[in-house]
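Asks: Can you look at this prediction? I've put the sequence above it.
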Amino acid sequence: MARAAYILPALAVVAVVAMSSVFIVDEREKALVLQFGQVRAVKEDPGLGFKIPLIQEVVRYDGRILGLPTQPLEVTLLDDRRLVVDAFARWRIVDLVEFRESVGAGGETTAQIRLDNILNAAIPEVLGSVPSSRVLSEDRTGLMNQIRDIARREAMALGVDVIDVRLTRTDLPDQNLSATYARMRAEREREATDEIARGNEAASRVRASADRTVVELTSEARREAEVIRGEADAERNGIYAEAFGRDPEFFAFTRSLTSYERALQGDNSSIVMQPDSQFFEYLRGDTAAIGAAPAAAAPVTP
């Protein structure tokens, strides 16, 4: 019984020591085994690892691709224009030993600060050598690649690899926005005024052409109407002349009736003239009947 009392605690101590000598590395992590601050082993593959309990310790780092958004940075370009630039970088740890020696116990936080300083120096270096038209254009991949290459070269001393750098914002400073918007508004208003002037000029040309066409068509129509009216009058006069030649008395009679009709139109027409006027020749009772022969009438005794 006494021996069993010593064996069980010994087994417990051995189990605790064995468990403390084993560590597990996740597939998203990388690990270093340190002994008194010195690197003794590197564990980059996921799985079990071993260390000496109480003497060695395990430091874990993120093995994934990490992101780094930079702070807004005001940059002066080649044409003396100032822009506020934001960037976003992708990076990862590639050399654990060098990374540990560079950042010490600060880990990823210290590396983020160091990378931010590197990017803040690389962005003005690249953008300050080009005009604003190139920075504000859609095709600025070359500029971002230049920033990435400079940052990658500087970050190699940290044991990290800068995978990509992207410019997320390139805007004017707040104090320049109002002046820029006013200038853009003035340019748009000038363009609108020019367009309105050109439109009015085109409308005047179209209106003048339409008026000229109307005058020409109206003149042509009047000319044709006068020609037709003249031909009709000539034909009418010919018909009148032919009818007058066939029976002058009947022609005079019909003309008189037509005159009566036109003169006595209306509900209250009044004509004042002498009874023996020639106008009433065919209304007097003693006028001979039209077409009657005087010789054929029989003599009447009074």
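Replies: Structure's in. What do you need? Numbering: from 1, shown residues only.
Asks: okay, CA-based contacts and neighbour counts for the rest of this
Replies: Will do.
Asks: Which residue ranges of the stretch 151-300 of the chain form helices?
Replies: 174-246, 248-263 (DSSP state H, counting those that start in this stretch).
Asks: I'd like those laid out as a markdown table, including mean neighbour count and distance to P72.
Replies: Formatted as a markdown table, these follow (neighbours: other CA atoms under 10 Å; distance: least, CA to CA, whole Å):
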| stretch | mean neighbour count | distance to P72 |
| --- | --- | --- |
| helix 174-246 | 12 | 12 |
| helix 248-263 | 13 | 100 |
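Asks: And here is the other one:
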Amino acid sequence: MNRSMYLVGLVVVAIGIISSSLFIVDEREKALVLQFGRVVDVKEDPGLAFKIPLIQEVVRYDDRILSRDVDPLEVTPLDDRRLVVDAFARYRIADVNQFRQAVGTGGEATAARRLDSILRAETREVLGSVSSNDILSSDRAALMLRIRNAAIQEARGLGLEVIDVRLKRTDLPRENLDATFGRMRAEREREATDERARGQEAAQRIRAQADRTVVELVSDAKRQSEIIRGEADATRSAIFAEAYGGDQEFFRFYRSLEAYRGALLENNSTMVMSPDSEFFDYLKSDTATQR
């Protein structure tokens, strides 16, 4: 009986020793085997692994791609126009042994804080070397690449691999918004004033051109009308001359009628004439006195 219990005890102890010497490495993690705080083995491949019970311990780290949001920070570009920038980074633990040496027992939380400091410093340095227009334009993709490349070098000492850095939001500080909006409004008003001035200048040119065209058309019309009137007067004079040459009595009769029409108009000057005057010859008879 005692021997059976002894064997059972040995089996239990053996099972305990074996179970404490075995551990499983998940595919989403990496593991370090530590002996008295010193790294003695690195387990990166998923599966079953062994360690010395009681003497060695296992520390696990995430092998997936991690994200880190950088708290909003103010940057001052070359044009002294302060901006508030939000950024985030994606990274992974590339060298788990170097990672352990850099952060010690602080683990991933300590690494995240140190990476945050690296990203903030590189963001300030890169964005401080360009103007605010470059940051707010499509060129920001090149700026994010510069931040990423600089952060890669700094993060390598932590055993980290920086995969990507992105600027989520780039805004003006709240106290600067009103001043900025005022400048934008003034700029737009100036552009509108310039546009109106150019429009008025163009309108004046068009009006001047139209007035000149009107003057030219009226002058040409008057010239043509004078020419036509002169030709008509010449034709009339020719007709009168021909009529005078063909029938002198008719011509005198016609001239007398024209004289009556001009002299006997209403509101005309008063004339005192003798009834026997030659002026009334055609009023007293159908034919004038032959001379």
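Replies: Received, thanks. Keep in mind it's a predicted model, so treat the numbers as computed, not measured.
Asks: could the helices of the stretch 151-300 of the first structure go into JSON lines alongside distance to D62 of the first structure?
Replies: Listed next are those as JSON lines, based on distance: least, CA to CA, whole Å:
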{"stretch": "helix 174-246", "distance to D62 of the first structure": "38"}
{"stretch": "helix 248-263", "distance to D62 of the first structure": "118"}
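Asks: Looking at those, which is nearest to L54 of the first structure?
Replies: helix 174-246 (57.6 Å; CA to CA).
Asks: mean shift between that closest one and the second structure?
Replies: Compared with the second structure after fitting, helix 174-246 of the first structure deviates on average by 1.7 Å (mean CA distance after the TM-score superposition for the first structure).
Asks: Distance from that helix to the middle of the chain?
Replies: 35 Å (CA atoms, centre = their mean, to the nearest Å).
Asks: just stretch 127-137 of the second structure next, same as before
Replies: So, by CA atoms, centre = their mean, the centroid of stretch 127-137 of the second structure is 16 Å from its chain's centroid.
Asks: Tell me the buried residues in that stretch?
Replies: 127-128, 132, 135 (16 or more other CA atoms under 10 Å).
Asks: between those, which is closest to T76 of the second structure?
Replies: Distances from T76 of the second structure to those, taken by CA to CA, are shortest for G128, at 5.5 Å.
Asks: excluding its backbone neighbours, what's nearest the closest one?
Replies: P77 (4.2 Å; CA to CA, 6 or more residues apart in numbering).
Asks: What about the buried residues of stretch 127-137 of the second structure, which are in helices?
Replies: 127, 132, 135 (DSSP state H).
Asks: got a list of what the closest residue to the second one other than its chain neighbours touches?
Replies: Of all residues not flanking S132 of the second structure in the chain, P77 sits nearest, at 5.6 Å (CA to CA, 6+ apart). Applying CA atoms under 8 Å, 6 or more residues apart in numbering to P77 of the second structure gives the contacts 83, 127-132.
Asks: Need those residues in TSV (columns: distance to R212 of the second structure).
Replies: Compiled in TSV, these are given as follows (distance: CA to CA, whole Å):
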residue	distance to R212 of the second structure
L83	57
L127	59
G128	60
S129	58
V130	55
S131	52
S132	52
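Asks: picking that back up, now the residue nearest to S132 of the second structure: which helix or strand?
Replies: Assigned by DSSP states H and E, P77 of the second structure belongs to neither a helix nor a strand.
Asks: cool, R261 of the second structure as well?
Replies: Assigned by DSSP H and E, R261 of the second structure belongs to helix 248-263.
Asks: What of R64 of the first structure?
Replies: Judged by DSSP H and E, R64 of the first structure forms part of no helix or strand.
Asks: Show me what it lines up with in the second structure.
Replies: The alignment partner of R64 of the first structure in the second structure, by TM-score structural alignment, is R64.
Asks: burial measure for its match, as a count.
Replies: Neighbourhood size, R64 of the second structure [other CA atoms under 10 Å]: 13.
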